[in-house]
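> Need the 3D shape of this:
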Amino acid sequence: MGARIRAARESAGMTQAQLSEALGFADRQTLSTIENGDRRVQAAELVRASQVLGHAIDWFIDPFVVTGEARFSWRVAQTVPDALLDEFESRIGQLVGLMRHLKVALHGPSRALTPMLRIPPHPTFEDAWAWGEAVAQELELGTIPSEKLVDHIERKLDISVLFIDAEVAMDPKDISGAMCRLSDLGVIVINRQESTVRRNFDVAHELFHALTWDAMPPDRRDPSDQPAGKRVPRIEQLADNFAAAVLMPKATLDKLIPQEHLTDAAYLASVARELQVSTGALAYRLLNAKMIDKSICDALREVYTPKARTEMPKLLSASFATLLHDGIAHGHVSARKAAKALSMRLDQLAELMTEHGKAVPFSM
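The predicted model follows:
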């Protein structure tokens, strides 16, 4: 609860001294011990904090709220105001908090050891390519890495991948993805309404942040629509180069592209379709791997590829649907509380269960 009080205080623009005075504390040290988790909040103090900070008491005691604990890095359009992103982040935070609650209730505490990349002090793009190649091999992604990427991230790395609807403003694609980091849980969030190639690249991009967060924490906002000519932050360039190597490792490129076809832009475009990546992503990957020259890179980028109709992933994930089903069935959460955390009605929660092939473990 201390972390939530700190988050609410900072959101309100108050110092510890100001809130301490409003709560009637003799000094700010009392508040500091509360925020650090060294002292419990008394009932009367919580009521007063609720009034001063403008949050309902339920917000402070809700087991699914992760405000103050979770850190997010969003791939979001610059046109999305911070206030809208704050609201959306709060909704996704509830979803993540529910997932954490159910994972602990059903399977116990998370793994004590978490995977991370060994990062030198000043990493280069060559480092990012090498990491991507190594991760693709470590995860056993095979010849077409995009096909197994999500499943193997969840099973081998214990990092959850959730597909969401991200309609925060006028455009349902204003947010393409995010990485959410808690001390005991990592969650990659992907907009399921994006194209297949964009989803694949975003998953691999966010995986970089998941594996490097402690050494290279990303900014909260990573503009998904960076204007031409504006410098992209170094960490995001590294993430993009890592993602390219994960989805297009050298062994795959050598296998799918005979030497005589390295100058055939149309053939290379067909390989991009097979790998489920954009022609631009493949073009730069081949150029960086020194397999093609700049003229072929430019030609490949300009190949027209009609948008193929692709099947949208099911909402959230099969593993999360299983958690929800088992958690409700075993009494770890009520159907109504789960639906509220997911911003759903009960009938929508039932529909989610059915979509993922689960029996509905509650009556309406």
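
> only C-alpha atoms for contact and neighbour calcs from this point on.
Fine.

> wait, is S176 part of a strand?
Yes - S176 forms part of a strand when assessed by DSSP: H, G, I helix; E, B strand; the rest coil.

> for stretch 94-105, which positions count as buried?
Q94, L95, V96, G97, L98, M99, R100, H101, L102, K103, A105 (16 or more other CA atoms under 10 Å).

> Can you name the two of those that sit furthest apart?
Q94 and A105 (16.4 Å; CA to CA).

> okay, the buried residues of stretch 94-105 in a markdown table with secondary structure next?
Putting those into a markdown table (three-state DSSP) gives the following:
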| residue | secondary structure |
| --- | --- |
| Q94 | helix |
| L95 | helix |
| V96 | helix |
| G97 | helix |
| L98 | helix |
| M99 | helix |
| R100 | helix |
| H101 | helix |
| L102 | helix |
| K103 | helix |
| A105 | helix |
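
> quick one: which of those is nearest D202?
Among the buried residues of stretch 94-105, and counting by CA to CA, the member closest to D202 is V96, at 18.6 Å.

> Return the distance of the closest one relative to L182.
Going from V96 to L182 by CA to CA, to the nearest Å gives 9 Å.

> try G327
Distance of G327 to L182, computed by CA to CA: 21 Å.

> Likewise for R273?
Going from R273 to L182 by CA to CA gives 35 Å.

> now do L253
L253 sits 36 Å away from L182, going by CA to CA.

> between those two, who's got more neighbours?
L253 (19 against 16; other CA atoms under 10 Å).

> Would you double-check that the more buried one falls in a strand?
No - remark: L253 does not belong to a strand; assigned using three-state DSSP, it is helix.

> May I have the residues that are in contact with it?
L253 makes contact with no residue, according to CA atoms under 8 Å, 6 or more residues apart in numbering.

> so which helix or strand takes in L300?
Here L300 sits within helix 294-301, counting by DSSP states H and E.

> Show me what counts as buried in that helix.
The neighbour-count check on helix 294-301 (16+ other CA under 10 Å) flags I296, C297, A299, L300, R301 as buried.

> Now the fourth one: closest residue in space, sequence neighbours ignored.
For L300, ignoring the flanking residues on the chain, the nearest one in space by CA to CA, 6 or more residues apart in numbering is A265 at 4.9 Å.

> and for comparison, fold this next one:
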Amino acid sequence: MTQVYNFSSGPAVLPRDVLLTVQAEMTDWHGSGMCVMEMSHRGKEFTQIIHEAEADFRKLLNIPANYKVLFLQGGAHFNFSMLPLNLATESSAVDYVDTGHWSRIAIKEARRYAKVNVVASNEDRNGTYVPDEASWKRSDNAAYLHYCSNETIGGVEFQHTPDSGDVPLVCDMSSNILSRPLDIARYGLIYAGAQKNIGPSGMTLAIIREDLLGKARAGTPTMMDYQVHAAADSLYNTPPTFAIYVAGLVFKWLLNNGGVGAMEARNIEKASLLYETIDNSNGFYNCPVERPFRSRMNVPFRLADEALDDAFLEGAQAHGLLQLKGHRSVGGMRASIYNAMPLEGVRALTEFMRDFARSK
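Alright, predicted model coming up:
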């Protein structure tokens, strides 16, 4: 098969070694005679799979013992609702930082359940930066402070962890979790959809400090209570077993390749190469994001002459460079270069970009 590089924003590329392991184990997991998709989620085989996945995930992020790791369903969208239902009341103030599309969806959903205070927004500069913390207008008694660490569509990424003081810090880390080391102890809750840096779609991981459990308001649906899932070790109901299995393989791949520290170094190298190509193109390409806030995971860029967009995408496709069209809400191009994207893929993309620019 011809080599291709998939720059999709999610569901996204998975490590080839992981896919080969899945292929080899598809009909017979470790001599059990069963595919993981056929196993009882309460049997000894799957119990081993989920326990190893959690242990490896904890090791990768050095997660303290007083935090629960939850394997949930429903995607990050589900957590947009779970969060205020579990950590706030109808009369609570909840603080949100608005840095783009996914922040705004989270804010819209939270307004159904609590009093949202938008502490800062980047809409004044078309969503191209992270507002300085000194300008944030925080509530006096917020139940939590929420932010999205990496906006997949806009390509804006926090390069630091906000200081929330005694207020629980909550983060949607769907598109950059496991891409760099974290100090988990600074957070109350982290949640992340799996389909970018973890595994297949349909699963979300949550890391929640134990003192925040058991506070769901009356009337919260059972399946939306973090405490219910924590008490059952993510097995309250049938979990996304195959997604957990693949995620576990991704965690082992990360550990075998140096962990998140090594991933960060690789991600910096890949992003630097792509941004340098854009910035050194004499205006042929441009990135709308202000430089200090550029994402290492999702790189949006435009051609100065948008009439060439279709030709660019067709040429890229012919060179095995897939899924480069920007989100429908913003247009242009976007290259998502998550952990599983090899440096060779970014080199192939930048070579094509330079050749395409020279030919026009």
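
> Tell me how they score on TM after superposing.
Between these two chains, after superposing, the TM-score reads 0.24 (TM-score structural alignment, normalised by the length of structure 2); 140 aligned residues with a CA RMSD of 6.5 Å.

> just the helices in the stretch 251-364 of structure 1 please.
Using DSSP state H, counting those that start in this stretch, the helices found in the stretch 251-364 of structure 1 span residues 265-275, 279-288, 294-301, 318-329, 335-341, 346-355.

> sec struct for A243 of structure 2, please.
On the three-state scheme (three-state DSSP), A243 of structure 2 is labelled helix.

> For N6 of structure 2, see how far away it is.
For A243 of structure 2, the distance to N6 of structure 2 (CA to CA) stands at 20 Å.

> do the same with M333 of structure 2
The spacing between M333 of structure 2 and N6 of structure 2, counted by CA to CA, is 13 Å.

> and if you look at L254 of structure 2?
According to CA to CA, L254 of structure 2 stands 19 Å off from N6 of structure 2.

> and what of F78 of structure 2?
27 Å.

> If you count surrounding residues, which of the two has more?
Neighbour count, other CA under 10 Å: between F78 of structure 2 and N6, N6 has more, with 21 against 16.

> Please report how far the more buried one lies from A316 of structure 2.
As judged by CA to CA, N6 of structure 2 and A316 of structure 2 stand 11 Å apart.

> Return every residue with contacts to both of these two.
Both N6 of structure 2 and A316 are contacted by L322, under the criterion CA under 8 Å, 6+ apart.

> Can you classify E89 of structure 1 as helix, strand or coil?
The three-state label given to E89 of structure 1 by three-state DSSP is helix.

> so who does it touch?
F72.

> What is the neighbour count of E314 of structure 2?
When counting by other CA under 10 Å, one arrives at 12 neighbours for E314 of structure 2.

> tell me what the helix or strand harbouring it is packed against?
Per DSSP H and E, E314 of structure 2 falls inside helix 309-318. Counting contacts by 3 or more CA pairs under 8 Å, 6 or more residues apart in numbering; DSSP states H and E, helix 309-318 of structure 2 is packed against helix 343-358.

> Could you tell me the angle between the helix it packs on and helix 309-318?
Relative orientation of helix 343-358 of structure 2 and helix 309-318, computed by axes from the mean of the first three to the mean of the last three CA atoms, to 10 degrees: 140 degrees.

> Check which residues of helix 343-358 of structure 2 are buried.
Judged by neighbour count using 16+ other CA under 10 Å, the buried positions of helix 343-358 of structure 2 are L343, G345, V346, A348, L349, T350, F352, M353, R354, F356.

> What separation do you get for the fifth one and M333 of structure 2?
Separation of L349 of structure 2 from M333 of structure 2 (CA to CA) stands at 12 Å.

> cool, and the first one?
Relative to M333 of structure 2, L343 of structure 2 is positioned 19 Å away (criterion: CA to CA).

> which SS class is V47 of structure 1?
V47 of structure 1 - assigned by three-state DSSP - is helix.

> Chain neighbours aside, what residue packs nearest to it?
I57 (6.8 Å).

> Pull the contacting residues for A110 of structure 2.
Each residue near A110 of structure 2 by CA under 8 Å, 6+ apart is listed here: F80, S81, L83, P84, V116.

> out of those, which is most surrounded?
For the contacts of A110 of structure 2, the largest number of neighbours (other CA under 10 Å) sits with P84, at 26 neighbours.

> Check which residues of the longest helix along structure 2 are buried.
Longest helix in structure 2 by number of residues (criterion: DSSP state H): helix 259-279. For helix 259-279 of structure 2, a neighbour-count test (16+ other CA under 10 Å) marks 259-261, 263-264, 266-267, 270-271, 274-275, 277-278 as buried.

> between those residues, which is nearest R16 of structure 2?
Closest to R16 of structure 2, out of all of the buried residues of helix 259-279 of structure 2 and judged by CA to CA, is M263, at 15.8 Å.

> any idea how far the closest one is from N256 of structure 2?
11 Å.

> Going along the chain, name the strands of structure 1.
Assigned by DSSP state E, structure 1 shows strands spanning 71-76, 160-164, 175-182, 185-191, 221-223.

> between these, which gets nearest to A43 of structure 1?
Counting by CA to CA, A43 of structure 1 lies closest to strand 175-182 out of the strands of structure 1; the figure is 27.2 Å.

> so that closest one versus strand 185-191, what angle?
Using the same axes, to 10 degrees: strand 175-182 of structure 1 against strand 185-191 is 170 degrees.

> Point out the other helices and strands that strand 175-182 of structure 1 packs with.
By 3+ CA pairs under 8 Å, 6+ apart, strand 175-182 of structure 1 packs against strand 71-76, strand 185-191, helix 196-212.

> Give the other helices and strands that the second one contacts.
By that I understand strand 185-191 of structure 1. For strand 185-191 of structure 1, the packing partners by 3+ CA pairs under 8 Å, 6+ apart come out as strand 160-164, strand 175-182, helix 196-212.

> now for the buried residues of helix 259-279 of structure 2, which pair is the farthest apart?
The distance between the two most remote of the buried residues of helix 259-279 of structure 2 (CA to CA) is 28.9 Å, for G259 and I278.

> And I188 of structure 1, how far from T30 of structure 1?
Separation of I188 of structure 1 from T30 of structure 1 (CA to CA) stands at 37 Å.
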